[in-house]
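Enquirer: whatever this is, show me its structure:
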Amino acid sequence: MCDEYEMTYAHPDSLEGLLQRGRGLGAERALQDPQGAAVFVYDAIRRDWRWDGTDDRALYLARLVQDLELPLTPVVDQLVGDEESCLRACDVLELLALAGSEEAREGLREYVRKGEYWVPVLESVSAQWPAEWWEDLGEVARARIDGEAELPWPFEPWTRFGIEVQSRPFIARPSLTGLSTAELLTVLADAHTEDATKFDALRALNSRVSAEELIPLVPSLVTSDGRRPLPPLRRAVERLGTTAVPAAHGWAQDERPWLAQLGADVLADYPRPEALPELVEELAAQLAERTWCGPDRTARRLARFGSDAVGAVPYLRRFWLRTPHSYERTAYLEALAAINRDGLDYVYTESLWDCEETARLQGISSAPATPEALGRIALLRDDPMETPEVRAAARARLLAPSGLGQTGLLAPSGLGQT
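Expert: The predicted model follows:
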């Protein structure tokens, strides 16, 4: 959890520290010293160096195991640990199996036959692998499920195996995606609509062009106990952008704490010019205090000032270099690009090796068309372990004229140094 403890990370410029943070530079350095990197790669699979559950590591680590040609035995052996350790190993092995490793594939299949946490492992591989890789395990599952704990949901592989789920039956709610935007707003405006239906209506709205007509409904979109907004509401308000600012002035003065906080957050996201020095000071203080959760929001607010926020650049650079919270790295790079794009070629190129999907997407769109970058993008396009979104973006980049990205930047200007 972000604010409850801080793990002791190695120096951010050391190989160990880079790998703990999921930095692209760590993957590049590891390739130069596979033997020296092996202990840190295995450690990053054995111990959870993610800052919280939003960070990604499995694909990054699976690629390292594959690219460094490391033995899989330590990863397969990790399956017999506690549940969290087992599932970390499972995540890596699943991907390596997709990349063609028979050892990874058979290691997981054997664990399903005999392992303690075989239920979540089987559910996981059934979600990631082709059915023909696991559907023959039905007999094993039917034999082992007798006396096991209740299964949570009726989905694969249990439905395919014909195993009855013993827990509370899942009743699907009618989909609202077929309703028009006006109809969804009517659902939200009806005081008799249940929370669950309003939740679904907001989710449906969040997949469409934002509607200003939602603004007057915001104060009513609260849970039945009146204590907190419906979970999709914040995202819906964020998507309204500056159109929500006038109403936010009133929300910020409301006696209901949740609405006052929502209004204050909207106003903070669109700061006035006089707020710039305070935001720079806030980012500097967050860095000094090693606050790794939340500065991404400060960075996004600073980005709105463009080149006027140049005073924030040194802090944004240090956050990008040092944060163990890899999920937030993308926001720092976006802010740097909005304020001063000079010298970011190196960063975009390194991002092609990053653990975070959003960072790799940034690299694909903006890295310079060097042989190194284009070669890496081609690998991402063809990697069976990669996400569909990254593969599609890589394909589109390589099909563009000359493979050019969105930047025409100069050589690195020191962001790679701590």
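Enquirer: for the rest of this, base every contact and every neighbour count on C-alpha atoms.
Expert: Noted.
Enquirer: pull out the buried residues from stretch 110-124.
Expert: 111-113, 115-122, 124 (16 or more other Cα atoms under 10 Å).
Enquirer: over to stretch 272-284?
Expert: 276, 279-280, 282-284.
Enquirer: mind naming the longest helix for this protein?
Expert: Using DSSP state H, we find that the single longest helix of the chain is helix 83-98.
Enquirer: before we move on, the earlier item: between the buried residues of stretch 272-284, which sits nearest Thr349?
Expert: Taking Cα to Cα as the measure, Thr349 lies nearest Leu283 of these, at 25.6 Å.
Enquirer: returning to what we had before: now the buried residues of stretch 272-284 as a markdown table including secondary structure and distance to Asp190?
Expert: Listed next are these as a markdown table, based on DSSP: H, G, I helix; E, B strand; the rest coil; distance: Cα to Cα, whole Å:
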| residue | secondary structure | distance to Asp190 |
| --- | --- | --- |
| Leu276 | helix | 41 |
| Leu279 | helix | 40 |
| Val280 | helix | 43 |
| Glu282 | helix | 41 |
| Leu283 | helix | 42 |
| Ala284 | helix | 46 |
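Enquirer: one more sequence to fold, the one below, so I can look at both together:
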Amino acid sequence: MSDESAGDRAYAPVDSLKGLLQRGRGLGAMWAPDDPATAAELVYEAVRQDWRWDSVDDRHLYLAGLIQGLGLAPDPVVSLLAGDEDECERATSILELLAVSGSAEAREALRAYVREGEHWVDVLESVAGIWPVEWWDDLADVARARLSGEESLLWRSDPWVRWGTGHRTSAHPRPQGVQTVEVGPSRRRLLAVLADPDTADGAKAEALHTLAGRPPEPDLIPLVPGLGTADGERPVPWLVRAVERLGALAAPEARAWAADERGWLSWTGIRILAEHGEARDLPALMRELAAHEEARQWCGPDRLAAGLARFGPAAAEAAPALRRFWLCTPHSYERPAYLKALAAIDPAGLDRAYTESLWDCESNARVLGIASAPDVPLARQRLTRLRDDPMEEPEVRAAAGERLAAGGR
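Expert: Next comes the predicted model:
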């Protein structure tokens, strides 16, 4: 599982510093100080190229911490502000944290960008959400002068609220005391729309969207196999959400769906079994995990991991695959789920994983590490750093403080 790729880019081997940094693994941050020259080049490369597998993956605090910890200049990050919208956003998320940690250069670079940069509104709204007000409040006149009226602004947040340009209201407010209640189509009508093979996918999606917002509808269950899109490649939008509302009611039919040759229907069934299945469903869940590993499908195994964790040691056969997913996945958002599953299924030998997680790019992984890392000097030093780091997420700082207050145990 070492030849993952993102588009036309291949991830480096997971046992290399480059591969670890690309994946946001804690071990990469731990190794970096041992070879600062090589690490510096690799960190800057990770800043320039977005190695996240998915947009939900975190890297900004991880990279900001590496830049600060290695004593690197922020210049390459500042240069990225002049790139496209995504590059500018990526640079902003790193620089605003470096500023919080004390980098005057990062702070002034972002303030200068607000004065002259193309995506200045996004940058201003971002820093206003994280910086002390005195760091951006004096930019009010600059911002007002730059507004053209065409911008899409977050009117209900700073800086616009503080500057008196927020909380825009409708020119025709609804009279007080008058409420409108939308009454949608009846369940019978919605089910008829879904049962009609001639109904367009768009109309079916609207019906499913309505059902997804209502109490569980058991009569939807027999219709599910016929609710793929016209090309047969995926479920009609909102189907999975509507089915998930059924919970355990859908489990009996989900077993048949899970064995279907149509990928979208099989995955719909597996999702239900992962959350509501019984011990007899373990083989199906483990086969699906193995199939994801073989195909290097990095999105989705977290659901399987959570489902397998429900069965504890009975799912021990899945432990080796879960360990490989934890080690290799480039989809860092899912990494904490694998560690949680291993803790429930086969917890022996996880001390190193918990310790490494204290440096992980994902805040949920760091919280897991805080809760379970062994009480050793290295972990205590890291806990102190997490507690005191102004760049760190509030929940991580709080958890580290509580662990230290309890004596590190």
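Enquirer: how alike are these chains, TM-score-wise?
Expert: The TM-score (TM-score structural alignment, normalised by the length of the second structure) is 0.77; 365 aligned residues with a Cα RMSD of 4.0 Å.
Enquirer: before we move on, the earlier item: nearest to Arg360 of the first structure, of the buried residues of stretch 110-124 of the first structure?
Expert: Distances from Arg360 of the first structure to those, taken by Cα to Cα, are shortest for Ser124, at 24.1 Å.
Enquirer: before we move on, which element is the aligned partner of that closest one in the second structure in?
Expert: Using TM-score structural alignment, the partner of Ser124 of the first structure in the second structure is Ser126. Per DSSP states H and E: Ser126 of the second structure is located in helix 120-128.
Enquirer: then Tyr111 of the first structure?
Expert: Residue-wise, Tyr111 of the first structure maps onto helix 102-114 under DSSP H and E.
Enquirer: and that helix, how far from the chain's centre?
Expert: Put simply, helix 102-114 of the first structure sits 27 Å off its chain's centre (Cα atoms, centre = their mean, to the nearest Å).
Enquirer: now swap in stretch 297-311 of the second structure and tell me
Expert: That offset, for stretch 297-311 of the second structure, works out to 15 Å (Cα atoms, centre = their mean).
Enquirer: all helices of the stretch 201-350 of the second structure, in order?
Expert: 201-212, 239-244, 251-258, 263-276, 282-295, 301-309, 319-328, 335-345 (DSSP state H, counting those that start in this stretch).
Enquirer: Val77 of the second structure maps to what in the first structure?
Expert: Checking TM-score structural alignment: Val77 of the second structure goes with Val75.
Enquirer: who does the helix or strand where that match lies touch, helix- and strand-wise?
Expert: Assigned by DSSP H and E, Val75 of the first structure falls within helix 73-77. Counting contacts by 3 or more Cα pairs under 8 Å, 6 or more residues apart in numbering; DSSP states H and E, helix 73-77 of the first structure is packed against helix 34-46, helix 83-98, helix 102-114.
Enquirer: of those, which is nearest Arg21 of the first structure?
Expert: helix 34-46 (9.5 Å).
Enquirer: Provide the aligned range in the second structure for the closest one.
Expert: Counting by TM-score structural alignment, helix 34-46 of the first structure corresponds to 36-48 in the second structure.
Enquirer: what do we get in the first structure for Trp160 of the second structure?
Expert: Trp160 of the second structure maps onto Trp158 in the first structure, by TM-score structural alignment.
Enquirer: am I right that its match is in contact with Glu164?
Expert: Yes - assessed by Cα atoms under 8 Å, Trp158 of the first structure is found in contact with Glu164 at 7.4 Å.
Enquirer: returning to that earlier point: tell me which of the helices of the stretch 201-350 of the second structure sits nearest to Ala10 of the second structure.
Expert: The nearest among those, by Cα to Cα, is helix 319-328 at 13.0 Å.
Enquirer: the first structure: matching residues for the closest one?
Expert: Residue span in the first structure matched to helix 319-328 of the second structure, by TM-score structural alignment: 313-322.
Enquirer: who's in contact with the most centrally placed residue in the second structure?
Expert: In the second structure, the residue lying closest to the centroid (Cα atoms, centre = their mean) is Val56, at 3.0 Å. Contact analysis of Val56 of the second structure by Cα atoms under 8 Å, 6 or more residues apart in numbering lists Tyr333.
Enquirer: surely Asp302 of the second structure is in contact with Ala337?
Expert: Yes - the criterion here is Cα under 8 Å, and Asp302 of the second structure meets it with Ala337 at 5.4 Å.
Enquirer: look up how far Ala396 of the first structure lies from the equivalent of Glu395 of the second structure over in the first structure.
Expert: With TM-score structural alignment defining the correspondence, Glu395 of the second structure maps onto Glu389 in the first structure. As judged by Cα to Cα, to the nearest Å, Glu389 of the first structure and Ala396 of the first structure stand 11 Å apart.
Enquirer: check Val76 of the first structure too.
Expert: In this view, Val76 of the first structure and Ala396 of the first structure are 36 Å apart by Cα to Cα.
Enquirer: these two - which one has more neighbours?
Expert: Set side by side, Val76 of the first structure and Ala396 show more neighbours around Val76, with 20 against 14, by other Cα atoms under 10 Å.
Enquirer: name the nearest residue to the more buried one, ignoring sequence neighbours.
Expert: Gly107 (6.1 Å; Cα to Cα, 6 or more residues apart in numbering).
Enquirer: equivalent analysis for Ala314 of the second structure, please.
Expert: Nearest non-adjacent residue to Ala314 of the second structure (Cα to Cα, 6+ apart): Ile345, at 7.3 Å.
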